[in-house]
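Q: sequence unknown, structure follows:
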């Protein structure tokens, strides 16, 4: 009789744990899967806008624990928190035109990785990127302002310059190569990021946002 009761208790316990797991949802997803799930909600026009409550704001007064870093273009059409359907304190965002990455950006990422313990970095490009377009249409002419530094950054990428003539007919590929360059740069950045990548303690991947349908594809 005791064995029967014990077995029944185990069944109840298993069902309770399973139910709790189902209810907790995102808690059991990896950082990348949380981004994928959030983008799916956004693309399907059914976002839940998590972590925007007064309680969440109060929790974040003392400290933050973002689960991912997103290096994104400054383009107003590509706000990471919205396209990934995340809220306050969820993502550590670095935004520059053309998602270019320099010393300040690397330092910001290092801070998120070292001090906030982020284990995932996304370099996010997007359809119709103005910075990439400016490079492809530059024709060797120089801007008389600081925009030229962004054009120079993209123009210095071996991935881009080696096939620049072909890319003028395929700006989508140019955007993706710009992302690929950013991922490569970060994966080889010392002294902080490269050792962590080599030990599989940090994941750095590229992604592309489609303006037409709101979907993000990941280069895993």
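A: On my side now, so go ahead. In this text, all values refer to a predicted model and were calculated from it rather than measured experimentally.
Q: going forward, measure contacts and count neighbours with C-alpha atoms only.
A: Will do.
Q: contacts for the helix ranked longest in the chain?
A: Longest among the helix segments of the chain by residue count, using DSSP state H, is helix 2-24. Identification of contacts with helix 2-24 by C-alpha atoms under 8 Å, 6 or more residues apart in numbering yields residue 28.
Q: cool, stretch 200-218 as well?
A: Against stretch 200-218 from outside (C-alpha under 8 Å, 6+ apart): 36, 39-40, 42-43, 77-78, 83, 118-127, 176, 179-180, 183, 186-187, 193, 196-197, 219-220.
Q: PyMOL command to pick out the buried ones of those?
A: To isolate in PyMOL the members of the contacts of stretch 200-218 that are buried, counting by 16 or more other C-alpha atoms under 10 Å, one can use:
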select buried, resi 36+39+40+42+43+78+83+118+119+120+121+122+123+124+125+126+127+176+179+180+183+186+187+193+196+197
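Q: among the contacts of stretch 200-218, which are located in strands?
A: 120, 121, 122, 123, 124, 125, 126, 219 (DSSP state E).
Q: residue 72 is in contact with the second one, correct?
A: In this case it means residue 121. No - look at residue 121 against residue 72 with C-alpha atoms under 8 Å: they stay out of range, at 10.6 Å.
Q: biggest separation within the ones in strands among the contacts of stretch 200-218, which pair?
A: Pairwise distances across the ones in strands among the contacts of stretch 200-218 peak at 19.1 Å for 120 and 126 (criterion: C-alpha to C-alpha).
Q: rewinding a little: ok now the longest helix of the chain, how far from the chain's centre?
A: 38 Å (C-alpha atoms, centre = their mean, to the nearest Å).
Q: show me what contacts residue 47?
A: 38, 41, 85.
Q: looking at the residues you listed, which one is closest to residue 59?
A: Once C-alpha to C-alpha is applied, the member of the contacts of residue 47 that ends up nearest residue 59 is residue 85, at 19.4 Å.
Q: got another one to weigh against that:
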């Protein structure tokens, strides 16, 4: 499968530009017509993988103003990581040649709130929801150990931990980042403003992650 032709930094700039249009209320809604639909029947060349929370308010193609065939999206509650998620991301970078991986968290995340409640001693979540809560709990404990207790700090810590986990668990992705073939970026989305804020990045030049995303940590 050929590459989209974008470098990791160019892919990041493309997403940034789309989010800025969304925030200003002037989205282009590109590549969403019948012609584009027909073009994609023989294959796809997305330029970025997005691992995002399943929250219904976090539709990646909308908040980044992208169209059909441009983003390879993986979503789980709390953007938790398991074998299927890792395999999907590796498919995106190794087979589809996506040059950028985004971990997309957001404020008022139910999974993080549930993990905080569990740490505080509330009754455990039922069924498989408990598995999600248990995967988020280490992030909550790490934030608290560092003296961080606000919702924003908890979200940022969980995003950083997810980025670290991807690179720790996936040798394929870690090697691609080390070779400057792929960049990995963690973003926190603010529901009220519609803005994606930089939390952390790996494998991108610092210039590519400067303002106006106001980086919290690089």
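A: Sure, I can see it. Note that the structure is predicted; figures quoted are calculated from it, not measured.
Q: quick one, strands of structure 2?
A: 48-53, 71-76, 100-106, 183-190, 195-202.
Q: biggest helix in structure 2 by residues?
A: Max-length helix for structure 2 by DSSP H is helix 151-169.
Q: which stretch of structure 1 lines up against that one?
A: Using TM-score structural alignment, the residues of structure 1 aligned to helix 151-169 of structure 2 are 171-189.
Q: residue in structure 1 matching residue 90 of structure 2?
A: Going residue by residue (TM-score structural alignment), residue 90 of structure 2 aligns to residue 110.
Q: so that match touches residue 193, yeah?
A: Yes - at 7.0 Å, residue 110 of structure 1 and residue 193 qualify as touching, with contact defined as C-alpha under 8 Å.
Q: re earlier: quick one: average offset of the longest helix of structure 2 versus structure 1, please.
A: Superposing on structure 1 places helix 151-169 of structure 2 at an average distance of 1.1 Å from its equivalents, by mean C-alpha distance after the TM-score superposition for structure 1.
Q: now do that helix: distance to the chain's middle.
A: Using C-alpha atoms, centre = their mean, the offset of helix 151-169 of structure 2 from its chain centre is 10 Å.
Q: what's in contact with stretch 35-49 of structure 2?
A: Stretch 35-49 of structure 2 is contacted by residues 1-4, 6, 11, 68-74, 89, 92-93, 96-102 when judged by C-alpha under 8 Å, 6+ apart.
Q: so what would you say the end-to-end distance of it is?
A: 23 Å (C-alpha to C-alpha, to the nearest Å).
Q: can you report how many residues neighbour the residue lying closest to residue 142 of structure 1 once chain neighbours are set aside?
A: Closest residue to residue 142 of structure 1 apart from its sequence neighbours, by C-alpha to C-alpha, 6 or more residues apart in numbering: residue 148 at 6.5 Å. For residue 148 of structure 1, the tally of surrounding residues (other C-alpha atoms under 10 Å) stands at 16.
Q: what residue of structure 2 matches up with residue 148 of structure 1?
A: Aligned partner of residue 148 of structure 1 by TM-score structural alignment: residue 130.
Q: for residue 178 of structure 2, see how far away that match is.
A: For residue 130 of structure 2 relative to residue 178 of structure 2 (C-alpha to C-alpha), the value is 35 Å.
Q: now do residue 60 of structure 2
A: 26 Å.
Q: and residue 12 of structure 2, what's its match in structure 1?
A: Match for residue 12 of structure 2 (TM-score structural alignment): residue 32.
Q: ok, its match touching residue 120?
A: Yes - assessed by C-alpha under 8 Å, residue 32 of structure 1 is found in contact with residue 120 at 7.4 Å.
Q: pull up the overlap in contacts between the two.
A: Common neighbours of residue 32 of structure 1 and residue 120 (C-alpha under 8 Å, 6+ apart) do not exist.
Q: that older thread, leaving out sequence neighbours, find the closest residue to the match of residue 90 of structure 2.
A: Per C-alpha to C-alpha, 6+ apart, closest to residue 110 of structure 1 is residue 192, 6.6 Å.
Q: neighbours around the aligned partner of residue 216 of structure 1 in structure 2, how many?
A: Residue 216 of structure 1 maps onto residue 196 in structure 2, with residues paired by TM-score structural alignment. Residue 196 of structure 2 has 25 neighbours, counted by other C-alpha under 10 Å.
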